[in-house]
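Trainee: Only the shape, not the letters, is given here:
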């Protein structure tokens, strides 16, 4: 990738850690909830990004990436080129289990990549989260388990 990102045009520094979400409105709400004095650093292409100081006193970036794997992959790659080191994706998902309720948090054990982006990036290899990050998040979640990434939303 080129040194100059094409979709993310930051007007201020980013944090080395970020929360990612598809919806720009959700990015704004999270920035207002989780950081003090969040500053918008990107609004190019409707990809709203904010950096502020989190409760632990460290900078936190919150960024929207639009809908779907291709858009998320573009934004994540560009953020990594800008210095991002850790990211957690927050957002919507469907479920095949009646035991899940709206608003519950799921900590992902592994992902079945049934979409084009996952297959292009990792082939048929298993997609698993960072073990240390997963162990830190597991106690916060209502459920954990296997998820599927697919091209179709409905």
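Mentor: The structure has been received and is ready for your questions. A quick note: this is a predicted structure, and the numbers were derived from the prediction, not measured.
Trainee: Please count neighbours and contacts with C-alpha atoms only from this point.
Mentor: Will do.
Trainee: And the helices in the chain?
Mentor: Secondary structure of the chain (DSSP state H): helices located at 24-34, 69-81, 116-122, 131-138.
Trainee: Now do the same contact list for residue 53.
Mentor: 35, 36, 37, 38, 59, 60 (Cα atoms under 8 Å, 6 or more residues apart in numbering).
Trainee: That one and residue 24, how far apart?
Mentor: Residue 53 sits 19 Å away from residue 24, going by Cα to Cα, to the nearest Å.
Trainee: related to what we said a few turns ago, which one of the helices of the chain lies closest to residue 18?
Mentor: Residue 18 lies closest to helix 69-81 among those, at 9.2 Å (Cα to Cα).
Trainee: one more structure, for comparison:
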């Protein structure tokens, strides 16, 4: 038996002001998208904005439904929209912001597992890492250089091709 150690390296910015200008601008678009989220049940709003290689910006926000599994997270709304409108254009970076109608979200909120899987597959298909930036309403912003920093043990095409 041997142990497998997995490490992720993330960068933490204390405020939005520390971000490069283009990233801060993208995060502001994520914040605006968050404000338009449809979250009547959880009262938890998430906005995502992504920048494509061609310069296009695509936004998404969470969309809830009384039948909870029928809703969709902000990150997947943005990614699926990008794939529908701009197929085969790599995503350079994604900004994510979360808030609540009932409490102040001050810690950075990373994407859920389903979103990480969707982002990983987009990264894998287009053979380019996606820079991820995520935050709460205010405060620190966390950067991952790739989805693999958040999902180090991946399940993708290679896994299925080896079965």
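Mentor: That came in fine, so what should we check first? Keep in mind that what you see is a predicted model, and the values were worked out from it rather than measured.
Trainee: what's the TM-score here?
Mentor: Laid over one another, the chains give 0.28 as their TM-score (TM-score structural alignment, normalised by the length of the first structure), with 82 aligned residues with a Cα RMSD of 5.5 Å.
Trainee: returning to what we had before: dump the helices of the first structure to JSON lines, plus mean neighbour count.
Mentor: Converted to JSON lines, those look like this (neighbours: other Cα atoms under 10 Å):
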{"stretch": "helix 24-34", "mean neighbour count": "18"}
{"stretch": "helix 69-81", "mean neighbour count": "18"}
{"stretch": "helix 116-122", "mean neighbour count": "14"}
{"stretch": "helix 131-138", "mean neighbour count": "12"}
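Trainee: The ones you listed: which one's closest to residue 106 of the first structure?
Mentor: Smallest distance to residue 106 of the first structure across those (Cα to Cα): 8.5 Å, for helix 131-138.
Trainee: For the second structure, just list every one of the helices.
Mentor: All helices of the second structure, identified by DSSP H, fall at 21-35, 74-85, 113-126, 157-161.
Trainee: list the buried ones in the last one?
Mentor: With burial defined by 16 or more other Cα atoms under 10 Å, not one residue of helix 157-161 of the second structure is counted as buried.
Trainee: Among the helices of the second structure, which comes closest to residue 93 of the second structure?
Mentor: Among those, the nearest to residue 93 of the second structure by Cα to Cα is helix 21-35 (8.2 Å).
Trainee: Name the residues that touch the closest one?
Mentor: Against helix 21-35 of the second structure from outside (Cα under 8 Å, 6+ apart): 16-17, 45-51, 59-62, 94-99, 133, 137.
Trainee: from these, which ones fall inside strands?
Mentor: Of those, the ones assigned to strands by DSSP state E are 45-51, 59-61, 94-99, 133.
Trainee: just to revisit the earlier point, now list the buried members of the contacts of helix 21-35 of the second structure.
Mentor: Those of the contacts of helix 21-35 of the second structure that meet the buried threshold are 16, 45-51, 59-62, 94-99, 133, 137, by 16+ other Cα under 10 Å.
Trainee: before we move on, back to that, save the helices of the second structure as CSV, and put in distance to residue 141 of the second structure too.
Mentor: Shown next, in CSV, are these (distance: least, Cα to Cα, whole Å):
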stretch, distance to residue 141 of the second structure
helix 21-35, 10
helix 74-85, 16
helix 113-126, 18
helix 157-161, 31
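Trainee: Let me know which of the ones you listed is the nearest to residue 12 of the second structure.
Mentor: Between residue 12 of the second structure and the helices of the second structure, the tightest spacing by Cα to Cα is seen for helix 21-35, at 13.6 Å.
Trainee: Which positions in the closest one come out as buried?
Mentor: Of the residues in helix 21-35 of the second structure, those buried under the neighbour-count criterion (16+ other Cα under 10 Å) are 23, 24, 26, 27, 28, 29, 30, 31, 32, 33, 34, 35.
Trainee: any idea how far the fifth one lies from residue 95 of the second structure?
Mentor: Using Cα to Cα, residue 28 of the second structure is found at 9 Å from residue 95 of the second structure.
Trainee: same question, the last one
Mentor: Plainly put, residue 35 of the second structure is 14 Å away from residue 95 of the second structure if you go by Cα to Cα.
Trainee: Hmm, residue 81 and residue 75 of the second structure touching each other?
Mentor: No. Judged on Cα atoms under 8 Å, residue 75 of the second structure makes no contact with residue 81 at a distance of 9.9 Å.
Trainee: ok, residue 118 of the first structure - contacts?
Mentor: Contact partners of residue 118 of the first structure, counting by Cα under 8 Å, 6+ apart, are 69, 149.
Trainee: shouldn't residue 69 of the first structure be in contact with residue 117?
Mentor: Yes. Assessed by Cα under 8 Å, residue 69 of the first structure is found in contact with residue 117 at 5.8 Å.
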